[in-house]
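Q: From the sequence below, what's the structure:
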Amino acid sequence: MPHFYLEYSDNIKNETNISDLLQKLNDVFLSHHHIIPAGGLKMRAMEFSEYVIADGKADDAFVHATLKLAKGRTEEDKKALCEDLFETMETHFDELLQKRYIGLSMEFYEFATPTYKKSNIHTRFK
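A: The predicted structure follows:
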């Protein structure tokens, strides 16, 4: 049931391919197939047009990712997944980081309470 949210400022939409980044990140998740069920993976990107970054006086940009997972993975597996995801983000934005000011960040949440879900997508992968 991994949920991955990618938020970004609209001032970079013409300088990068967010759909391409989502596919690259999806590939990272799938490479961790021993802890990530393909049928439960949900990824989405959200563009923001209203924001203030730093002092608000420059054309700064941001990309922030949030990963939410259910419990049940080892600390080592969670760390490896997060590092691979963030490295993929860094690599994707490397050229843009050379040309403009941009903040990249990612946070990880592990659900502490029970989750309620129903999906028949998993059956496609059995």
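Q: make it CA atoms for all contacts and neighbour counts henceforth
A: Will do.
Q: Next, work out how far apart the residue of the chain most remote from its centre and residue 72 are.
A: What lies farthest from the middle of the chain is residue 57; by Cα atoms, centre = their mean that is 27.4 Å. Using Cα to Cα, to the nearest Å, residue 57 is found at 44 Å from residue 72.
Q: Before we compare anything, build this one as well:
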Amino acid sequence: MPHLVIGYSRNIHNLSQEKLLKHVNHQLIATGLFQAKDLKSRIHKDEVFVIGDNDDTQGYIHAQLSVLSGRTEEQKQQLSQILLQALLSFKDYEAYTLSVQVCAEILEMPQNQYAKQSIQY
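A: Have a look, this model is predicted:
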């Protein structure tokens, strides 16, 4: 734990996916709220999406960070701001004349409902 999932609209081009994940991971690890080995991140381009009533002048980058319960409200607010700033500071993509909505969301998972086991091979 935690898990980071980033989705972005297909009208954003040439987004360096791995570079974005590493950039965001670095910022989240720097908070000291997680151990680097516990942060799992992935990204996907949403090929099918609709904004409003099919407004093709807009795109989005939306990040969801799932964390275990027990964080304070201040910590969760801090995480959402750090995540948002990390997304905003990343410029390795092309959006042409789009208006891009950049969003960061913190999701809380109850600790008693999360199970994890590491397997060494």
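Q: buried stuff in stretch 1-9 of the second structure?
A: 1, 2, 4, 5, 6, 8, 9 (16 or more other Cα atoms under 10 Å).
Q: Any chance of these in JSON lines with secondary structure and distance to residue 38 of the second structure as columns?
A: Listed next are these as JSON lines, based on DSSP: H, G, I helix; E, B strand; the rest coil; distance: Cα to Cα, whole Å:
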{"residue": "1", "secondary structure": "coil", "distance to residue 38 of the second structure": "5"}
{"residue": "2", "secondary structure": "coil", "distance to residue 38 of the second structure": "6"}
{"residue": "4", "secondary structure": "strand", "distance to residue 38 of the second structure": "11"}
{"residue": "5", "secondary structure": "strand", "distance to residue 38 of the second structure": "14"}
{"residue": "6", "secondary structure": "strand", "distance to residue 38 of the second structure": "17"}
{"residue": "8", "secondary structure": "strand", "distance to residue 38 of the second structure": "24"}
{"residue": "9", "secondary structure": "strand", "distance to residue 38 of the second structure": "27"}
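Q: Onto which residues of the second structure does the lengthiest helix in the first structure map?
A: In the first structure, assigned by DSSP state H, the helix with the most residues is helix 75-92. Helix 75-92 of the first structure corresponds to residues 73-90 of the second structure when matched by TM-score structural alignment.
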